[in-house]
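Asker: based on what follows, work out the 3D shape:
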Amino acid sequence: MNSYYLTELESQLLNNLFDKKEHGDIYRLGKLFSTESSNYFYDTGTGKVLLLDDEIYKIMDCLFDRNNSETYESFINQSVSISSKSIQEFIQVVMEENLLQAPKLNKLYTYNHYENLENMVDNNLSQLILELTGKCNLRCGYCIYNDDYIYNRSFNNEDMSQTVAKKAIDYANEHSEKEVAITFYGGEPLMNFGLLKWCIDYSRKTIIGKELTFSLTTNLTLITERIAKYFAEVPGLRIVCSLDGPEEVQNSYRKYVNGKGTFSEAIRGLKHLVDAFSGTENSISINSVLAPPYNYTKIESINNFFENLSWLPKDTNISIGYAAEDSVPNKEQHIQELSNDSKYKTKQGSINPLWIWQKGQTEINEKIRNGSNSIYASAAEESLLKIHKRFIFDKPKDFYPFNGCCIPGSRRLYVDTKGDFYVCERVGLSPSIGNVYDGINLKELRKHYIEDFSNLSSEKCSDCWAIRLCSQCYVNCYTKDGFDKNAKDQKCRVQRHAAERELSFYHSVYEKTPYKLEYLNDIEVY
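Answerer: From the prediction side, this is the model:
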């Protein structure tokens, strides 16, 4: 059997790629993925995506299929039926487009995480999050503050004092630049409504010459007509409303301490807010949690509920996601019940009914944002944006950002009831980075959230093709003592599956209805 005729340079390049395969180093250089009609390759080093014809796909498959035992010698001796022309085209594209050359990771890095960190922390605080209280009038079945959830604090009876709140607001004023957002958190922040009002009044009096905005997340049950009208009079206030859907869905998990369902009071509270904010765009959004059972019937019932809520303003931003891992008893059992039904499985084999449903809705609707209150638009947009706005270089760069991490102590600063500083309200148990009395402890911040995160992540990240598409941040990667490498490593498979799924989703939309993606150009990503 004759071998292919290759120039010395072509032979050297191909031999080098098969050598990388033999040593397991090729798999970090990119990823093959597919849509219903086409095969593609994502290149790690450049961020470019190539549409592959059948011949080029065979070559790529020889290189990237872990179950394919093809070697350089067997390949050039035509053990795979590929034309010489296709091989030469493949090599030419690799050389001209600078593919399969991603540099090895040195460290996770951005300028703002290292050289400019002190300046960002001192002068560019964007969001202050105040834990007004540890109290809540509900005991939702999936809440991360329940006693059974070991990764976070439990509910408590502590309220933030006015002294702590004042010092936190003064800190934000001193360490922010042109804009500052103040967010009220709990517990249920309305359990300390008096302090909430005081914080708004004090902030508006003292933060001068900056764009000042406010936000809070509420379970809605304590919203009265009077409170709603007050909120509507506060300039720049946005409210995230926790509401899971129709009565039977809401009441199955979102319950009072005595076990009574909350739907009636929550929907009444939402109506008060909608009436009070009438004519004000984007002031109200809704966050829903999907808890077991996970099936399309339930998802459709939630979607129909919001779409048919006639008094809810059209195109209200409604986000929905699964309950936090380990927050729901027997969650794995619920997922296992779906494992034998192929309609709930992604291409990667994971059980993900919400994603599959949202993807289907994107395909059948004329626009992503179509003027309805569907629960698919927010998640679809987020996934498409991630690919649309990805890093793309002509030549590979030795630049690998901090996964999905923000600048700790700058993008947001979480202040608990005692006045201690943390990087985020979502991170859970984690090392403090200061307090309202002494300010930021830059040494502790650098150690736990820059050096440890980068150094202890590097082993896994350096071998991962999805390193520039990874959205894993500090959430669920820490204990109160510091970075938890094992916890973060467990997220890697989920992140790779998500990246592959999103690449396929984006290019499927691009193939069939590219006009749906055009509006993404106008969205800024920070």
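
Asker: when you work out contacts or count neighbours from here on, use the C-alpha atoms and nothing else.
Answerer: Will do.

Asker: quick check: end-to-end length of stretch 473-489?
Answerer: 12 Å (CA to CA, to the nearest Å).

Asker: ok, and for that stretch, which residues are buried?
Answerer: 474, 475, 476, 477, 478, 479, 482, 483, 484, 485, 488, 489 (16 or more other CA atoms under 10 Å).

Asker: what residue is smack in the middle of the protein?
Answerer: Of all residues in the chain, the one closest to the mean position by CA atoms, centre = their mean is residue 471, 5.5 Å from it.

Asker: to compare against the first, here's the next sequence to fold:
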Amino acid sequence: MEKPFIHLLSSINGFYFYDVNRNEIVNVDKDVYDFLIKLLNDEEVIPNKEVKNKVSELKENNYLSSNTIKEIKHPESDKLEYHLDRHIDQITLQVTQNCNLRCSYCAYSKFDNLSQRNRSNKDMSIETAKKAVDFLLQHSSDSDKVVISFYGGEPLLKFNFIKEVISYAQENFIGKELSFALTTNATLLTEEIMEYSINNNLDIMISLDGPEEIHDLNRRFADGTGSFMKIVENLQKLKNKYGDELKNILRINTVMDPKNDLDKMNTIFENEIFKGLPVSSVIVENFFSNEQTVYSNKFLEKYFYQIFIGILDLIGAVKDLNTYPLIASVINAIYTFEENMTVAKGLPEVGAPGGPCVPGKRRLFVAVDGEFFPCEKVSEVSKVMNIGNLDNGFEVKKADDLLNIGRLTPVECKKCWAFRKCNICARKLEKEGKLSGDEKLSMCGDVRASVEEDLKKFILLKECRTIYKI
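Answerer: From the prediction side, this is the model:
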């Protein structure tokens, strides 16, 4: 029997394999599981009649195929020029590279780091901004909804500039659903800004890392003082005036430093000012830094316990569970993963690992000088990540290279069981000015471990519903 393209998993309740071709988790008896282990490990094994019949039945139902991708090519490759010419959904304007805070984990504050730009006083000119709006208009013909987002630095340092850009866009975008977004540290938020945001469909994401003693560890003004109390003062004024209407405009993003106490971080949401506001969270990332992210054991224990609580809440196992807002995005990701476990007939002849978005289509980042990058998370000093500019348009070949990072490691990708679920992004693959296959391969172990964890959570959901009937 040929070696099937599967990955084996088990729980306290049963034995399973993930069928890569079918994108499906399959429950099997232990004798079949043991046979498949030996088969995958190239051990000599002769199944007994009972196992042979069970395996034959699985194969008759199109499981245990050894089929793999024959050619690595992203399915959107042939449509890339179309997407960039007519189907851009969002642009993010880098309003300024200046900021009134000096956050300790900010990539732009690491002056000893050559892999990212440094903080500067550069601002985007209104001519560049209008040119970017025109570019979006010309290249979004087939997008029903478009978003213009404002980013920094701290974009509210240039609020009048933002208003001028929004007015210009509103005058020129006819027949499309147009909305705006802004990411801010909230120290400059005023009633005037909120009133304008409510009236002009401007969604505001504010950065808040926890209560004062945690938030102020990292997010400080240039003079070293903490920013928490100023944010609270601003939001209290807005809460007094707008009440629950804030829920439609404001969102909170928390950067969780895993050296800190998760329980303490979450106490911020007991404050009436923040109750009910949508929350997302990320773990602090030091990719553009020489520092390593340090996880305390207490943080990890509490983090995974809260995920467990969140899963119980997701399946409705226990009434009135108090789940942490900071874990909401993790639980949403589990739900999204479950939705994406759609059974397939098999792998196509031509395909690519999951992970890369279509560079420039989803949220084209326009730097202060009009240079193009796939999004705001990549290095702005990278020639690899620079995919064009306002004067000359897109460099489609460079965008295609970012889309097709699977071509860097075709042999390994074709045989990887995590092929469908891979989340490697090109932004982490640059080495000496080029996309590196070695850098990509160095990430594969962590990716497979992450995908396996996601599959185990999926199995837990299935077992809760079938075995425990909840």
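
Asker: just give me the match in structure 2 for the residue nearest to the centre of structure 1.
Answerer: Aligned by TM-score structural alignment, residue 471 of structure 1 pairs with residue 423 of structure 2.

Asker: ok, its match - contacts?
Answerer: The neighbours of residue 423 of structure 2, taking CA atoms under 8 Å, 6 or more residues apart in numbering as the test, are 354, 355, 356, 447.

Asker: which of the three states applies to it?
Answerer: coil (DSSP: H, G, I helix; E, B strand; the rest coil).

Asker: equivalent analysis for residue 183 of structure 1, please.
Answerer: On the basis of three-state DSSP, residue 183 of structure 1 is classed as strand.

Asker: residues contacting the equivalent of it over in structure 2?
Answerer: Taking TM-score structural alignment, the alignment pairs residue 183 of structure 1 with residue 149 from structure 2. Neighbour list for residue 149 of structure 2: 90, 91, 92, 93, 180, 181, 182 [criterion: CA under 8 Å, 6+ apart].

Asker: what does residue 269 of structure 2 give?
Answerer: Residue 269 of structure 2 touches 275, 325, counting by CA under 8 Å, 6+ apart.

Asker: doesn't it lie inside a helix?
Answerer: Yes: counting by three-state DSSP, residue 269 of structure 2 is located in a helix.

Asker: sorry, back to before: the residue nearest to the centre of structure 1 and residue 272 of structure 1: what is the separation?
Answerer: Relative to residue 272 of structure 1, and taking CA to CA, residue 471 of structure 1 is found at 36 Å.

Asker: same deal with residue 291 of structure 1?
Answerer: 27 Å.

Asker: and the residue nearest to residue 83 of structure 1 when sequence neighbours are not counted, how far is that from residue 441 of structure 1?
Answerer: Nearest residue to residue 83 of structure 1, sequence neighbours excluded (CA to CA, 6 or more residues apart in numbering): residue 55, at 7.7 Å. Separation of residue 55 of structure 1 from residue 441 of structure 1 (CA to CA) stands at 57 Å.

Asker: comparing those two, which residue is more hemmed in?
Answerer: residue 55 (17 against 14; other CA atoms under 10 Å).

Asker: would you map the helices across structure 2?
Answerer: 30-40, 49-60, 80-86, 126-138, 159-172, 191-199, 212-218, 228-242, 262-266, 297-314, 328-339, 396-403, 410-415, 437-466 (DSSP state H).

Asker: what's the last one packed up against?
Answerer: This means helix 437-466 of structure 2. Judged by 3 or more CA pairs under 8 Å, 6 or more residues apart in numbering; DSSP states H and E, helix 437-466 of structure 2 is in contact with helix 328-339.
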